[in-house]
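Undergrad: Have a look at this prediction, sequence included:
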Amino acid sequence: MTSTGARILGVLVLSMYGDKLGEYQNPYTYDSSGLALTPLGEVQEYQLGRYLWQTYFNDTSPSHVSEEVPLSTLLSGGGILFEADGGGDGRVIYDSATALTQGMWPPLSKSNLGNMTLANGTSVLSPLQGLQYIPIAPIDPADDVSFEGWLDCPTFWNATRSFYNSTDFKKVASDNAAFLDSLSSLVGNRTTNLTQMMGIYGFVNTEYIHNPAFHLATSSDTLTKTRQLANYYAAGVYSSSDMGSIHNIPGRALLPKILKGVNRLADLGDPLRFYSMSMSYEPFMSLFNMMGVSGTFANISGIINYAGAAAFEVRTDMYGNNPVIRFLVKNGTSDSGFTTYSLFGGTKDVSLKQFRTLLQPHSLNTLSSWCYTCDNNFSRGCEANSTIPVPPNPFANRSNNKLTAVASGLIGAGATLFVALLSVTVCMMTGFLKLGKRGKRLSAVMSAPGHHPRRGSDFKDGMDDDDVQLRKWDRMPDGQKSTV
């Protein structure tokens, strides 16, 4: 409930994608393709959207954000803003945002359906039972680092290696070696080292949800233990109690949008009242640690659940004057609603000024600041930063002077590229191939075979060429294979 004299000015919501499926392509690294939001994921996001509408746009809600402005005016006048990560999860995150908006603005009632009569007398009625079209801006990681700040970041790669080599990581790996080994047959003899923990958990969690044979063969204790190790891994890689740590790069890259967003919400001269961002789990982990909530509240210390959400409510104080920030989390569909959490070890409401003061020094407000922090001068718009030295090969395994499988793959790709270019040259010389506009596109594709610019670096262990014998639930028809 709002305090006496206080009112909510607006809200910024971060939302996690819903349940997804895909097809596993690599038996060692859990790489997958064809990722898609499932009907379950659509329902999860739709339900989150309904909850957000009831919380922030229902006239009877104490957190109503449009008391002075009609909802129709907010929609048409820039009062609502939706953004979604358009990166390496295919359309899963964007489709999750779409399902969320459908929950907030479902199809119109029959009495409100748009209709018109044409000059020739034909009557036309709005399709799809009056589905409302809410614009969502996709944020491409190739053009904007905000939603995926950890990609192509050599400083982050080095920090992750240091985490792998830390005494604590090695101890956790050793203490859980037997359990990890026991997962090998369960996951189709895939790699089960601690460094592959996110892939392991993704496989186990998705198969447990969607594969009846796997569900029967896997205990809930195994799923819980796997998630605990995944939480440990993700917390060590994507977060730190040191707010300025490179491990917090997911949160630090997103902070400019958050700080600008809450400033706009606090400005009554700005029409924005509701700002939604859909994304993956990494920024959640980083931000929760930076704001001091994950270390204090165990129930939100790990990977956020499917269709989870965090809200930054911008409110006036109890006297109706200075703006404050109230932070709330709904950790997936298992939570019936938002729970308020104290930020920075303080009270439930933090002044907007204090919120900015504590976070602004660690915010990467410009592309150049991100490029400098990551030591990147080779991608994502950092190419002009020629003063930054070219980083060392992040895939070189210096401990045994052997190349990892990733580096070997790059060498193989280079050899393939050489052969392909030689073939193209021969064809051009003999008149069999002429390059026009499509030819230029062909050469662009050939310059980076098999590389997806929006995917991050995989810290893969050494691999062998042995055939992997998959168990029966891993030999399912293509349409039933899955991943997280």
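TA: Yes, it's here.
Undergrad: CA atoms for contacts and neighbours, from now on please.
TA: Noted.
Undergrad: can you pull out the strands in the stretch 201-350 of the chain?
TA: For the stretch 201-350 of the chain, strands defined by DSSP state E, counting those that start in this stretch occupy the ranges 274-279, 309-316, 323-330, 339-341, 349-351.
Undergrad: what packs against the fourth one?
TA: I take that to be strand 339-341. strand 323-330 (3 or more CA pairs under 8 Å, 6 or more residues apart in numbering; DSSP states H and E).
Undergrad: what does the strand it packs on contact?
TA: Outside strand 323-330, the residues within contact range by CA atoms under 8 Å, 6 or more residues apart in numbering are 266, 308-317, 336-343, 348-352, 355.
Undergrad: give me that answer again for 7 Å
TA: 266, 308-317, 337-341, 348-352 (CA atoms under 7 Å, 6 or more residues apart in numbering).
Undergrad: Repeat that for stretch 365-383.
TA: 142-143, 153-156, 256, 364, 384-386, 388, 390-391.
Undergrad: Could you do stretch 236-243 as well?
TA: Applying CA under 7 Å, 6+ apart, the contact partners of stretch 236-243 are Thr160, Phe163, His247, Asn248, Pro250, Glu282, Met285, Ser286, Asn289, Met290, His362.
Undergrad: Quickly find the element holding Leu81.
TA: strand 80-85 (DSSP states H and E).
Undergrad: try this one next to it:
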Amino acid sequence: MSADNSTVLGVVVFARHGDRQGFYQDPQTYTASATVITPLGEQQEFQLGSLLRSQYLNASSSTYIQGIANADTLFQSNQVIVRADAGGEGGVIFDSAVALTQGLWPVTPKANTQLANGTTITSPLNGYQYVPIESVEPDQDVSLEGFTSCITFDTHTAAFYNSTAFQEKQAEVAQFLTDLKPYMDNRPVTLQNMWNIFDYMNVQSIHNATFANALPAGYLEQAHDLANWHEYNVFSDTSATGIGNIAFRTMLPSVLTAMQRIANASDPLKLHYSAIAYKPFLSLFNMTGVNADGALPPTIVNYAAGVILEVRQPADSSEPVLRFTFKNGTDDASFLRYPMSFPGWSGPADQDVPMSTFISAFEPAAVNITLDWCHVCGQTQARECGALLGASSNVQLAAHHDRISPVGAGFLGAGLTVAVFAMVLAVLLFLGLLSFGRGKRQGAQKPQKKEHVDLPSSTNSISKESA
């Protein structure tokens, strides 16, 4: 049965950035150039944040998060984690996170302090609330952009371009691509470059009246459909552990950990928000099967689109459940619920997924630490893989000693374990590849490089914890 009588314990939020200026990404490696957010994009994100505030911070809402600081109180940092991809699009995604959090926690006169002399000082801008945002640098943390510099993913992309399906589609749309050339300002008009073609058309249609008026009716929609087909085939796979899903697989450890923390009554975390590009959405849709019945098509999500995984507590059950909701930017007035369907779960469309079922299904697909990513992606140099693989190799060599007698093994076993563990720590600390404690949390205005932090690994137990 549906868990409509359940209460919301917390939410895991994924949101795409807002409207931005145009940019280019390599269709083979998806390495992207920098761009900037526009005032329209900032407004889109602010409005999305305001909607989240009305749904989850409003004490009178049916989806109010139990125990979170409500709309009448100040932001509480121990209840919230905000992370933003600081990769190839420059500051667009980080700036989107700033705008969204402004909508979630807007200015308030309560953001003040009283001095010893009796003077009351209010925060700038009439009570601006400064929400810490973690700037996730891809060269140091693979969690939000695991698809770049990934050799096996590049191989997967090349295989798609060489596939029969791609060649057939290319022949099918050849005339349309020829017809597009006069509007593309000398850009390569090929099916392989389809995302860049659509992005250029989309940006120009929003910001360039001359282009928008000259483009024939239906061209933008047809380019969008082709870009959707192109990108979904690149950022999906036939199995959850497939390399095509790498964009979300690297996000899974932080997502699963956040769910378990939210379900833990002794943990204060209530809201975990990741600001990302469109690619992880496609892998997420593929892995969760929300587009299996066609109700949610495999599409490049619009600017300021969002997915919310609600962690709920049913009234008649001790186990938390998950509910998937999605809002495709301004195309949707509100978040709509979609049923998940994946190996290990095929419940009724109106039934929420037990959290233990979700974790059991997706934990094997998670890429937990950078060293795992190096192996999965066949990478030996980028993102410190050379040093990580070298350190791992040294540890393995240290474990292979000459055989000793059973008596000697009895005396040395425990000591060898301690020695090898100490060697691992020493090598990693010396190379600067291991840090203790949480990663840096940055202020909302100044994204900075953060120290190398491997992804957290989740546990099997459930405690009462356009791009």
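TA: That came in fine, so what should we check first? Small disclaimer: the values here were computed from a predicted structure and weren't measured.
Undergrad: circling back to that earlier point, helix or strand next in line after the strand holding Leu81 of structure 1, which one?
TA: helix 92-104.
Undergrad: Asp316 of structure 2 maps to what in structure 1?
TA: Correspondence of Asp316 of structure 2 to structure 1, assessed by TM-score structural alignment: Tyr319.
Undergrad: show me what contacts its match?
TA: Gly5, Ala6.
Undergrad: what's the distance between it and Gly269 of structure 1?
TA: 20 Å (CA to CA, to the nearest Å).
Undergrad: Ok, Leu403 of structure 1 next?
TA: Counting by CA to CA, the gap from Leu403 of structure 1 to Gly269 of structure 1 is 57 Å.
Undergrad: Which helix in structure 1 has the most residues?
TA: In structure 1, assigned by DSSP state H, the helix with the most residues is helix 405-430.
Undergrad: got it, and structure 2?
TA: Structure 2, longest helix under DSSP H: helix 406-431.
Undergrad: That one maps to which residues in structure 1?
TA: Going by TM-score structural alignment, helix 406-431 of structure 2 lines up with nothing in structure 1.
Undergrad: how far does that helix sit from the chain's center?
TA: Put simply, helix 406-431 of structure 2 sits 37 Å off its chain's centre (CA atoms, centre = their mean, to the nearest Å).
Undergrad: name the helices or strands packed onto that helix?
TA: helix 385-399 (3 or more CA pairs under 7 Å, 6 or more residues apart in numbering; DSSP states H and E).
Undergrad: Looking only at neighbour counts, state which of Leu403 and Gly269 of structure 1 leads.
TA: Leu403 (15 against 8; other CA atoms under 10 Å).
Undergrad: How about the contacts made by the more buried one?
TA: Ala396, Asn397 are the contacts of Leu403 of structure 1 under CA under 7 Å, 6+ apart.
Undergrad: before we move on, what about Val420 of structure 2?
TA: When contacts are counted by CA under 7 Å, 6+ apart, Val420 of structure 2 touches Val395, Ala398.
Undergrad: and if you look at the one 5 residues further on?
TA: Residues in contact with Leu425 of structure 2, defined by CA under 7 Å, 6+ apart, are absent; none qualify.
Undergrad: Can you give me the distance of it to Ala398 of structure 2?
TA: When Leu425 of structure 2 is compared with Ala398 of structure 2 (using CA to CA), they lie 13 Å apart.
Undergrad: now swap in Phe14 of structure 2 and tell me
TA: Distance from Phe14 of structure 2 to Ala398 of structure 2, by CA to CA: 42 Å.
Undergrad: ranges for the helices of the stretch 251-400 of structure 1?
TA: In the stretch 251-400 of structure 1, helices defined by DSSP state H, counting those that start in this stretch lie at 281-290, 352-359, 367-374, listed in chain order.
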